[in-house]
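K.L.:
Structural data only, the sequence is not supplied:
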């Protein structure tokens, strides 16, 4: 979700005798222009599923969006970021590539018995998924404390949603599942704000306020 402009300062001062900079090539620009909106659409689809917009049995409802749009979009953004040397951005989008793709595969695998998981182990299998990703997103949250506060808040909200859905899964609580869905909508809304920030910068405007980093540089 981090933009190139947020992780690397650009030097616009250039001596008068210096040759003009080359035109942007295919590996220039800001990968967040692809990564952020594809993250948002998957989050909205997941949130709608969690709050019960579709029947509880239709857990595969968001998978088409999550695999074909969000998973691929995150992968494109990760490769793009790596190609322009933005390691932190590539790491973030790469992590969420893994999250969204593995979520889609988990849902399809459990629904079609791809992994030979006994029915009485389905709950703990889902909990395993949620615990594993909660640890990674918590690490990511800590790793972004030197970035603008909006990014740290985004990842903290994702961790909160994972924790709520984990508790809902273990306790069989529809209320906690719904609460998790509303937290998903909250970080999707923050993602929309970040997308406007990204597009403003990409179209020659000024970025939106993102808050001071929790930790100074």
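P.N.:
Yep, that arrived. Values in this document were obtained by computation on a predicted structure and should not be read as measured data.

K.L.:
all contacts plus neighbour counts: C-alpha atoms, from now on.
P.N.:
OK.

K.L.:
Buried residues of the longest helix anywhere in the chain, list them for me.
P.N.:
Counting by DSSP state H, the longest helix found in the chain is helix 174-202. For helix 174-202, the neighbour count (16 or more other C-alpha atoms under 10 Å) marks 174, 176-199, 201-202 as buried.

K.L.:
Comparison target below:
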């Protein structure tokens, strides 16, 4: 006859959360959102064109740093794909801040006549990488693929606006930035709901099935 004590002795112990656990998106997503909002407000003309450095404090101190911390966290718990995404965007935001500071302070030896080409180089390089991320996430829920596709579209719009010196196109790019910032807010509510014991929000079916 099996007693309550016997059943208790054979019961598997409850897992105890270790120091390396949790969801890195709880840091990565909100810091991404705040930088996106600041960048979008700059692109739509909330600040004068000469105040291009207005979002840099947020982008460097919050977004770039937050993405880097999230990437380290993800790598530490073995989430390689998540670490790749946050690490890539850490590079994007930090390099954007350095680009703005470098061009406005003449740090990189770029003459004034080459500033547009330098920005185009930056935007083209990152548009290619983010488009690659969109393709690489086709097996993830659709919300992530849409997010990266919107980011790539915003980069292309800002690239064309920069080359053509078009404030109107730049503003359109800013509204696309607001769109993916809103999607980022939705994703944050999703991960926070799961982290606090609730159900996650619908994220859509993957484009590609395993």
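P.N.:
On my side now, so go ahead. This one's a predicted model, so the numbers in the text were calculated from it and none came from an experiment.

K.L.:
TM-score of the superposed pair?
P.N.:
Overlay of the two chains. TM-score (TM-score structural alignment, normalised by the length of the second structure): 0.95; 201 aligned residues with a C-alpha RMSD of 0.7 Å.

K.L.:
Name the residue closest to the centre of the second structure, please.
P.N.:
The centre of the second structure sits closest to residue 32, judged by C-alpha atoms, centre = their mean, with a distance of 4.6 Å.

K.L.:
Which residue, other than its chain neighbours, is closest to that one?
P.N.:
Excluding the flanking residues, the one nearest residue 32 of the second structure by C-alpha to C-alpha, 6 or more residues apart in numbering is residue 63, at 5.4 Å.

K.L.:
What's the local residue count around the counterpart of the one you found in the first structure?
P.N.:
Aligned by TM-score structural alignment, residue 63 of the second structure pairs with residue 70 of the first structure. By the measure other C-alpha atoms under 10 Å, the count of residues near residue 70 of the first structure is 27.

K.L.:
Equivalent analysis for the one 5 residues further on, please.
P.N.:
The criterion is other C-alpha under 10 Å. On that basis, residue 75 of the first structure has 22 neighbouring residues.

K.L.:
Walking through the second structure, point out its helices one by one.
P.N.:
4-10, 25-43, 56-58, 65-76, 80-105, 115-136, 142-164, 167-195.

K.L.:
Now which residue in the first structure aligns to residue 22 of the second structure?
P.N.:
Match for residue 22 of the second structure (TM-score structural alignment): residue 29.

K.L.:
how close does its match get to residue 70 of the first structure?
P.N.:
Remark: distance between residue 29 of the first structure and residue 70 of the first structure (C-alpha to C-alpha, to the nearest Å) = 20 Å.

K.L.:
Kindly report the same for residue 59 of the first structure.
P.N.:
In terms of C-alpha to C-alpha, residue 59 of the first structure sits 17 Å off from residue 70 of the first structure.

K.L.:
Same check on residue 86 of the first structure?
P.N.:
The gap separating residue 86 of the first structure from residue 70 of the first structure is 20 Å, by C-alpha to C-alpha.

K.L.:
just residue 143 of the first structure next, same as before
P.N.:
In this view, residue 143 of the first structure and residue 70 of the first structure are 23 Å apart by C-alpha to C-alpha.

K.L.:
Residue 191 of the first structure too?
P.N.:
Using C-alpha to C-alpha, we find residue 191 of the first structure at a distance of 13 Å from residue 70 of the first structure.

K.L.:
where do the contact lists of the two overlap?
P.N.:
Residues within reach of residue 191 of the first structure and of residue 70 at once, by C-alpha atoms under 8 Å, 6 or more residues apart in numbering, are residue 39.

K.L.:
what stretch of the second structure does stretch 129-143 of the first structure fall on?
P.N.:
On the second structure, the counterpart of stretch 129-143 of the first structure by TM-score structural alignment is residues 122-136.

K.L.:
What about residue 203 of the second structure, how many residues nearby?
P.N.:
That count, for residue 203 of the second structure with other C-alpha under 10 Å as the rule, works out to 14.

K.L.:
counterpart of it in the first structure?
P.N.:
By TM-score structural alignment, residue 203 of the second structure lines up with residue 210.

K.L.:
check contacts around the residue nearest to the centre of the second structure.
P.N.:
Neighbour list for residue 32 of the second structure: 63, 66, 67, 181, 184 [criterion: C-alpha under 8 Å, 6+ apart].

K.L.:
Please tell me how far the equivalent of the fourth one over in the first structure sits from residue 110 of the first structure.
P.N.:
Using TM-score structural alignment, the partner of residue 181 of the second structure in the first structure is residue 188. As defined by C-alpha to C-alpha, residue 188 of the first structure lies at a distance of 26 Å from residue 110 of the first structure.

K.L.:
Could you do residue 161 of the first structure as well?
P.N.:
Per C-alpha to C-alpha, residue 161 of the first structure is found 21 Å from residue 110 of the first structure.

K.L.:
For these two, indicate the residue with more neighbours.
P.N.:
Regarding residue 161 of the first structure and residue 110, a neighbour count based on other C-alpha under 10 Å identifies residue 161 as having more, with 26 against 17.

K.L.:
Hmm, that one is touching residue 186, no?
P.N.:
No: counting by C-alpha atoms under 8 Å, residue 161 of the first structure does not reach residue 186; the two are 9.5 Å apart.

K.L.:
ok, the aligned partner of residue 95 of the first structure in the second structure - how many residues close by?
P.N.:
Alignment note (TM-score structural alignment): residue 95 of the first structure maps to residue 88 of the second structure. Around residue 88 of the second structure there are 18 other residues, counting by other C-alpha under 10 Å.
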